[in-house]
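# kindly return the folded structure for what I paste below:
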Amino acid sequence: MDAARYAALFQAEAREHLAELDAALLALEASVRDGADAVVTSAHVATLFRGMHTIKGMAGSMGYTAVEKVSHALESRCEPLRSGDEPLHADLLALIFEGTDVLRTAIDDAARGVETPSATIGSLLVRLRRPVSTGAAPVGGTPSVVSADSATRVGMADSAPDVANVRHVDVRLVSDCPLKGVRAMLVLAKLGPLGQVRATHPEQSRWQEDGFDGVFRVTLVSDAAEDTLVQAAMAAGDVSRVQVRLPALTSQVARQAADAASVPEATRTVRIDARRLDTLLDLVGELVITRDRLLRAIEAEDHPDRDVQRAARDAARLVSAMQDEVLQARLLPVGQVFDRFPRLVRDVSRELGKDVSFVMEGREIELDRSLLDAIGDPILHLLRNALDHGIEEPAVREAAGKAPRGELILRAARDRAAVIIQVQDDGRGIHRETVLHRALEQGLVPPDTAVLTDELLLQVIAHPGFSTARRVTNLSGRGVGVDVVNTRVRALGGQLEIESIEGLGTVVTLRLPVTLAITRALLVEVRGSTFALPATHVEEAMEYHESLRVHHAGGPAVTIRDEVVPLVALGERFGLVRSSTLENVNASAPGSGVDQHLAIVEAGGRRVALLVDALVAQQDIVVKPLDVVRGASPWFSGATVLGDGSPALIIDVPSVV
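Below you'll find the model as predicted:
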């Protein structure tokens, strides 16, 4: 077997199991601290044991010796916990936490084709074999899960099982399933918690042979319902058929019924290279542009052929449907990124000597894959900042009348056509006077600034190199955290917001588009040029009348339903006219019917009325990256190609308002 061909698949599945291990370890650590129910604790121990066992089987089939050694040692070290022969305590958990870190390194090394140094795993293996002495009382009982290997070895030595509880589970994998031996081990791992595995046919050792066709039987003693066994086997993925049979049927009718029982084809999922999805989306984007050009050409004809019109409309409908399906295929739950952070928060808080409760909300919210890949680092910076600068030490919190344990929340939510990600803490908040003093020293704000609003506060702390830390640590102090976050979020077409109350905490909000590739936009015309306003920022559009103008100390403004809204003339802002557009508007007499329009937009909690010459259309646009020269105005976030083939710049609304 060509192991390199399946290295990426092995790494992806192993990382999923590592995430489950981290979640189980964190839950077990909390159970030691809080005294959780024994049944709940036993379930987490079972998850821990099962995950290590599965990784061991996968590594063995791939020939990754280092991964197999570490996972086997961890599995063996967890066996006394599973059997109830050893108490669950903090020192043992700390050792297993360290072991999973080494296992993660070994998995990444194996996937890259690099041999993990023996020194990296040697001392760990020695310590895993030693007992960890403690006076702690055992927590939890013995879960009803048995290792598949041990069950196969010792099953026949046990007392004879009740024949009524013996089940043959016949499994057939999909024909194009990669790594059939590894997938069969996953099926076995899913069935293990439901009973005691007695045997497999063919034997597990033959599952790793190249001739294994993905058809096998698992015999187990279980009182679980047939549907439960079927669903467990199907949950392993790439399974096309599962049948549950009794070992001995005395009735010919019963035998025929069992033979006829079958499970419909499972919903199949396919792992594909993400670059293929990117290419597919680019092609769909070009189809969208071609669709718009075709429809525009037909509309321009005086007497278009009806058959051509009908075919064009059908093609446009199919392209729209394809566009929706491709965009949906690229959406992934943010939990795939969020799940890596509980372990990070645990490790950092322990390093800082802080007690932190970490809560994740909205893990099911979906985001485009390209955005999902890009938001990991910004969230990482924000969490570290919250832990280092925000949440106080337990003694400091108690002195301030707070609970000794701080709370850190990572939240995702939908807001119209955008996704909001928030990092919220109940720590000390930002001391604005300190920030203002440092900002005045560095000349980042006007000398007469007396108060930092949330908007100005963000502008200051996001300045490259700005920091109020008295010393540089491995977590912070270099003044790059918020700057990195702001730069990355703006590059993704989103915006960063911050709210902070001294003594109560801070909320940092990332507002992101659902997808970067195709978005809804309002096309506007300004002095003969067409621009695109992302629909996520547009609240409404209306005709402009001189009667809407008001005199305001802050500059030009209009009244919209008795609310004063700042007015920005895009022609003047972009330098498309020599004379001031606003002066031209002032020169127009009330009621003269100036042919202009307003687009009311919102960004960062600020509403602004954009003055444009015409509203062209509202349509989906394909976003293209825009390379600008150094020092250019940051007014545009990208470009697009319109239906007539002409280009249009996409306005970065937060920069304009």
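
# C-alpha only now, for contacts and for neighbours.
Will do.

# show me where the stretch 101-250 of the chain has strands.
Assigned by DSSP state E, counting those that start in this stretch, the strands in the stretch 101-250 of the chain fall at 166-173, 196-201, 215-221, 239-245.

# quick one: the longest one to chain centroid distance?
From the chain centre to the centre of strand 166-173 is a distance of 35 Å (CA atoms, centre = their mean, to the nearest Å).

# then the third one?
When distances are taken as CA atoms, centre = their mean, strand 215-221 is centred 36 Å away from the chain's centroid.

# now it: buried residues?
Within strand 215-221, the residues scored as buried using 16 or more other CA atoms under 10 Å are Val215, Phe216, Arg217, Val218, Thr219, Leu220, Val221.

# of those, closest to Asp273?
Checking those against Asp273 with CA to CA, the nearest one is Val215 at 27.1 Å.

# for the strands of the stretch 101-250 of the chain, which one sits closest to Val132?
strand 196-201 (29.4 Å).

# please give the structure of this sequence too, so both can be compared:
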Amino acid sequence: MDTREPMLEMFIFETFDMIEQLQQLIIDSEKNKRLETEAINEIFRIMHTIKGSSGMMMFDNISNLSHTIEDLFYFIRESKPGKIDYSKLTDLVLEGSDLIKIETEKINNNKDTDGDFTLFIEKVKGFLKLLKTYDENSEDSGNGGSDELVSEEDVEQKYYLSTDRVNSNLNLFSATLFFDEECDMENIRCFTVVHQLKEISEVSYYYPEDIIENNDTCEIIKKQGFKIFFKTNQSIEDIRTLLMENAFLNNVDINKFYSEIEFSEQFSKKNEKPQEDIIKSINNIVNDTNDNEKVASKSLSYKQSLISVDVNKLDKLMDLVGELVISEAMVTKNPEISELQLDSFNKAARQHRKRLSDLQDVVMSIRMVSLAPTLTKMNRIVRDMCKKLNKEVELEIIGQETEVDKNIIEHIGDPLMHIVRNSMDHGIETKEERLANGKPSIGKITIEAKNTGGEVWIIIKDNGKGLNKDKILKKAKDNGLLKVKENDLTDREIYSMIFLPGFSTKENVTEFSGRGVGMDVVTKEIEKIRGIVTVDSIPGEETTTSIKIPLTLAIIDGMTIKVGKSVFTIPVTSIRQSFIIKKEDIIRDIDNNEMILIRGECYSILKIHEFYNIKTNVVNIEDGIVIMVEDQGKAKCIFADELIGEQQVVIKALPEYIKKVKAISGCSLLGDATISLILDISEIVNL
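Now for the predicted structure:
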């Protein structure tokens, strides 16, 4: 089992990754109403790879299903049929990819792969037969099609001959495989190739031999390539094509032997290689010779520029960096040395702080992943719902290269899915409704991701019929969800009611909505990562849902303030300015609440000591400090006793007993061992 585990992990990871690529390729082809040669080759390669790797791992049902789709695209590639039902083809490929994904998830959860794909395989074969019929008719009428059709039997014979079909007229080959420099786990990939070749040939010998038992063989393969000797009735062109379908394979050198004696002598010499020569070979790879030490070292460094790392190790590394930040603060903010004149110490501390900041930036960059895979999944949702709801919708994705922390991206997939589904079901009208209202027949959903400072915004906008404010209020009343007077609610607050648990304006329950579940997942998941969701709408025109999430969950730059004996931290990105005010700058509104007049604008004041009932001697506003904070265009002034200063803080989760305290998003341990509560500015500006 120990030798199987890394292979299994690689199989699961690569299969999930290839399924995502496959789905995007086929959806793009359906949109364009054509299959580009590159797309056909890539889909064929994906299915061929999944077929080979699943067969090697003994997941026969996945292998058979992949083989069937591979046959379909082999026919499309070779025969170039003139008529293809792209919608039907896309349905089949997506259904097949879903079945493979379900089985792979079972493998990932240590369950048996017991799916029966007989009906699906027959469906694909039926479609292939239909394609051939179209092609034959097209050829008979002289309207395109290939000059020579490849039959289903020919497709199977191309690459999938079993060893009992290999006759005495065999070609004798040796092949040396060289992988891409960013490839890793070369030994396992070579084992896949050996298994693949055994389907069509008699494999006589390969070197290195112990590719599964010995991970050091990766270095030999990187340096010398992987050599394999085999007998087959396939041509050299067929073998090259077959081998080059493997992922990360850079080049293949194939030699043909014309006598059994010459063939046997070659791999016999390899097989009889003295043990000391093998050891010497390995040592020469691991320890570069003195003559080319610099060149080899540089080459090895480049080859290792891309590696796979367990995400748990990255989490541990991030935790350690967080502890270093706290330790650094404990040293530099130590009250026993803060009053001393230690110029050399202060200089060293500044240098240490800079290096620690560099380390933090590097670790953070390692954890950053692109939003592209998450956003492109929405294409599938829009495509499927268009067919089921009989709507025409275009999806535009902007800024998919935006990156966020790995832990954050795990929480935004489901919220995005629910928002897009809601736009498709409730927002975008049918073609007839849009034309009747003077709109283009094709609706549009735009998903935009952008990085602004220490935050990431994901904005989902549709040009549908907008939200009905009166209908939302009525439904909220009927369900007992309206807790305040209608007149006290802003439009945004009314629209945000669609995220309440059990809320739905749909009269009838459908496959996509009406049960009052789903949209509440949006706020729950986004709140877990300290994000916020807002909704704006123009009735009859559009609805815009904005998600604001932090760039990272781990460390922030914060401004620490003191109120009485309590300490709070404000994220620096939320601070507009801080100042001391005079009594004459204070005005009062009609409710006698204190406000500050700054540059002709009035800002309300949140007195922290009053809001949290904290005892302090600083109660007059002119005796303390005022910090103006801003979020989403809204601003508010916070009154505190004093500013302690700016420092990096490591965000920790709140203890259960204070999780319900308003406007607190987390806590942090400061350098002097004081616990600081982190203020949630997005909530404060809306108080």
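
# give me the TM-score for these two chains.
The TM-score (TM-score structural alignment, normalised by the length of structure 1) is 0.80; 598 aligned residues with a CA RMSD of 4.3 Å.

# hmm, back to that, could you dump the strands of the stretch 101-250 of structure 1 into CSV and include distance to Gly60 of structure 1?
Output for the strands of the stretch 101-250 of structure 1, formatted as CSV (distance: least, CA to CA, whole Å):
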stretch, distance to Gly60 of structure 1
strand 166-173, 20
strand 196-201, 18
strand 215-221, 19
strand 239-245, 21
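
# returning to that earlier point: and the buried residues of strand 215-221 of structure 1, which is closest to Ala617 of structure 1?
Val215 (57.4 Å).

# in contact with that closest one, which residues?
Asp170, Val171, Arg172, Leu173 (CA atoms under 8 Å, 6 or more residues apart in numbering).

# which of the residues you listed are buried?
Asp170, Val171, Arg172, Leu173.

# what's the counterpart of the second one in structure 2?
The one in question is Val171 of structure 1. Aligned by TM-score structural alignment, Val171 of structure 1 pairs with Phe178 of structure 2.

# you'd agree that match is up against Ala247?
No. If you go by CA atoms under 8 Å, Phe178 of structure 2 and Ala247 don't touch, sitting 11.4 Å apart.

# one step back: could you redo the buried ones among the contacts of Val215 of structure 1 as CSV and give each row distance to Ala46 of structure 1?
Output for the buried ones among the contacts of Val215 of structure 1, formatted as CSV (distance: CA to CA, whole Å):
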residue, distance to Ala46 of structure 1
Asp170, 24
Val171, 24
Arg172, 26
Leu173, 26
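
# is it true that Val70 of structure 1 touches Leu103?
Yes. Here Val70 of structure 1 reaches Leu103: they are 6.1 Å apart, a contact under CA under 8 Å.

# run a quick neighbour tally on the closest residue to Ala151 of structure 1 other than its chain neighbours.
In this structure, Ala151 of structure 1 finds its nearest non-sequential neighbour in Val197, 5.4 Å apart by CA to CA, 6 or more residues apart in numbering. If you count neighbours by other CA atoms under 10 Å, Val197 of structure 1 ends up with 28.

# same deal with Glu122 of structure 2?
For Glu122 of structure 2, using other CA under 10 Å, the count is 12.

# map it across to structure 1 for me.
Alignment note (TM-score structural alignment): Glu122 of structure 2 maps to Val126 of structure 1.

# any idea how far that match is from Arg77 of structure 1?
Using CA to CA, to the nearest Å, one gets 11 Å for the distance from Val126 of structure 1 to Arg77 of structure 1.
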